[in-house]
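Asks: Sequence unavailable; structure follows:
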């Protein structure tokens, strides 16, 4: 039997007990009223009616408390489920955040001019490592934010410079200084960009 079924059964029992009590009191008072002493029986009838109203008020209060408790329970269960889903969805966020500076440094190192075969071989090796890291991050849902040639979006781009370049339309990203990354639908790091006015 689930917790909700137990709570419903408990609530039903409370309501039945209260109704039974009020019926018994009402029956007793009615019998006494029929037997005589109208003035005395009227007082007892009034007292019984007051008791019935008191019991009904308690039932209503308990109903309200039960409904509030049930709503609180449902809300906490829903919040816990959402927290678990978010934790699972973004489990790689800390690792990705820690890896981004290393990726940036690797990209800077690959940008040097190779003047001999040994350096070219070294750069090719770094390129393979870089591609492997990006592929692994992609499997976790990490994507590079497109910037150059795109319209500036303050949610995914961080403007650090503005230029007036006739070769680009207004509010278009002209240059990217640092790559931005997203994990699924969450921005891990916005792209640092130069924007045309």
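Replies: Happy to help now that I have it. Keep in mind it's a predicted model, so treat the numbers as computed, not measured.

Asks: going forward, measure contacts between C-alpha atoms and count neighbours the same way
Replies: Will do.

Asks: Can you list the buried residues in the helix or strand harbouring residue 188?
Replies: Counting by DSSP states H and E, the element that carries residue 188 is strand 186-189. Counting neighbours by 16 or more other CA atoms under 10 Å, one finds that the buried residues in strand 186-189 are 187, 188, 189.

Asks: a markdown table for these, including distance to residue 44?
Replies: What follows is the buried residues of strand 186-189, written out as a markdown table (distance: CA to CA, whole Å):
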| residue | distance to residue 44 |
| --- | --- |
| 187 | 73 |
| 188 | 75 |
| 189 | 77 |
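
Asks: adding another structure so you can compare the two:
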């Protein structure tokens, strides 16, 4: 078997072998580059998912904290509603009213909104009907307990009295 020489002293068979090895190395380099690009994309997606999960986790933690505060706000409202008219101007009553007002302002600053109820159409995603009465179908006529949302999600549905046309009193 005789091999031809090119002008540089490399045999033609060696040249073909080198060309084949070069093509294999190019293919490996291309595979490695593609693997690197996939790994980078996976890492970027991982970072995004981690940020979303972190944000959701913080939001959940805040939601739980706010939910535990809402009964205290309810108690302030009930206590102030129970104050006799002749005591309404006493300093301790004014102090409690100021505390409740600041409490509500704090919740508003944190993104907590009270759900609208009286006069609104009953919405089961926002309202919990606990009583019914005769009247225009599906209208909230009384709020029994305030409901709240945080970042567009219901923290606690409002407990309401809803009117119905087909109820007997």
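Replies: Received it, and whenever you're ready, just let me know what you need. All values derive from a computational prediction rather than experimental measurement.

Asks: what's the TM between chain one and chain two?
Replies: A TM-score of 0.70 describes the superposed chains when it is computed by TM-score structural alignment, normalised by the length of structure 2; 156 aligned residues with a CA RMSD of 3.3 Å.

Asks: quick one: the strand holding residue 188 of structure 1 to structure 2 mean distance?
Replies: In the superposition against structure 2, strand 186-189 of structure 1 averages 2.2 Å from its aligned positions (mean CA distance after the TM-score superposition for structure 1).

Asks: Quick check: longest helix in structure 1 by residues?
Replies: Assignment by DSSP state H gives helix 38-89 as the longest helix of structure 1.

Asks: which helices and strands does that helix pack with?
Replies: Contact analysis of helix 38-89 of structure 1 by 3 or more CA pairs under 8 Å, 6 or more residues apart in numbering; DSSP states H and E lists helix 3-35 as its packing neighbours.

Asks: Can you name every helix or strand that the helix it packs on contacts?
Replies: The elements that helix 3-35 of structure 1 packs onto, with contact taken as 3+ CA pairs under 8 Å, 6+ apart, are helix 38-89.

Asks: Doesn't residue 133 of structure 1 belong to a helix?
Replies: Yes - inclusion of residue 133 of structure 1 in a helix is indicated when DSSP: H, G, I helix; E, B strand; the rest coil is applied.

Asks: what lines up against it once you look at structure 2?
Replies: Following TM-score structural alignment, the counterpart assigned to residue 133 of structure 1 within structure 2 is residue 103.

Asks: which ones are touching the spatially closest residue to its match that is not a sequence neighbour?
Replies: Distances taken as CA to CA, 6 or more residues apart in numbering put residue 73 closest to residue 103 of structure 2, at 7.4 Å, once the chain neighbours are dropped. Residue 73 of structure 2 makes contact with 100, 103, 104, according to CA atoms under 8 Å, 6 or more residues apart in numbering.

Asks: For those residues, give me CSV that also has distance to residue 12 of structure 2.
Replies: Shown next, in CSV, are the contacts of residue 73 of structure 2 (distance: CA to CA, whole Å):
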residue, distance to residue 12 of structure 2
100, 93
103, 89
104, 88
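
Asks: Turn these into CSV, including neighbour count.
Replies: Supplementary listing: the contacts of residue 73 of structure 2 in CSV, determined by neighbours: other CA atoms under 10 Å:
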residue, neighbour count
100, 19
103, 16
104, 17
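
Asks: related to what we said a few turns ago, against structure 2, where does the strand holding residue 188 of structure 1 fall?
Replies: With the alignment judged by TM-score structural alignment, the segment of structure 2 matched to strand 186-189 of structure 1 spans residues 153-156.

Asks: Just give me how far the matching stretch sits from the chain centre.
Replies: Going by CA atoms, centre = their mean, to the nearest Å, the spacing between the C-alpha centre of stretch 153-156 of structure 2 and its chain's C-alpha centre is 11 Å.

Asks: And the residue nearest the centre of structure 1?
Replies: residue 82 (5.0 Å; CA atoms, centre = their mean).

Asks: How much space separates residue 17 of structure 2 from residue 23 of structure 2?
Replies: Shown here: residue 17 of structure 2 relative to residue 23 of structure 2, a distance of 10 Å by CA to CA, to the nearest Å.

Asks: same question, residue 105 of structure 2
Replies: When CA to CA is the yardstick, residue 105 of structure 2 and residue 23 of structure 2 sit 70 Å from each other.

Asks: Then residue 6 of structure 2?
Replies: If you go by CA to CA, the gap between residue 6 of structure 2 and residue 23 of structure 2 works out to 21 Å.

Asks: How about residue 155 of structure 2?
Replies: Using CA to CA, residue 155 of structure 2 is found at 63 Å from residue 23 of structure 2.

Asks: With residue 33 of structure 2 instead?
Replies: From residue 33 of structure 2 over to residue 23 of structure 2 (counting by CA to CA), the distance is 15 Å.

Asks: For the closest residue to residue 30 of structure 1 other than its chain neighbours, give its distance to residue 138 of structure 1.
Replies: Excluding the flanking residues, the one nearest residue 30 of structure 1 by CA to CA, 6+ apart is residue 45, at 7.3 Å. If you measure residue 45 of structure 1 against residue 138 of structure 1 using CA to CA, the figure is 79 Å.
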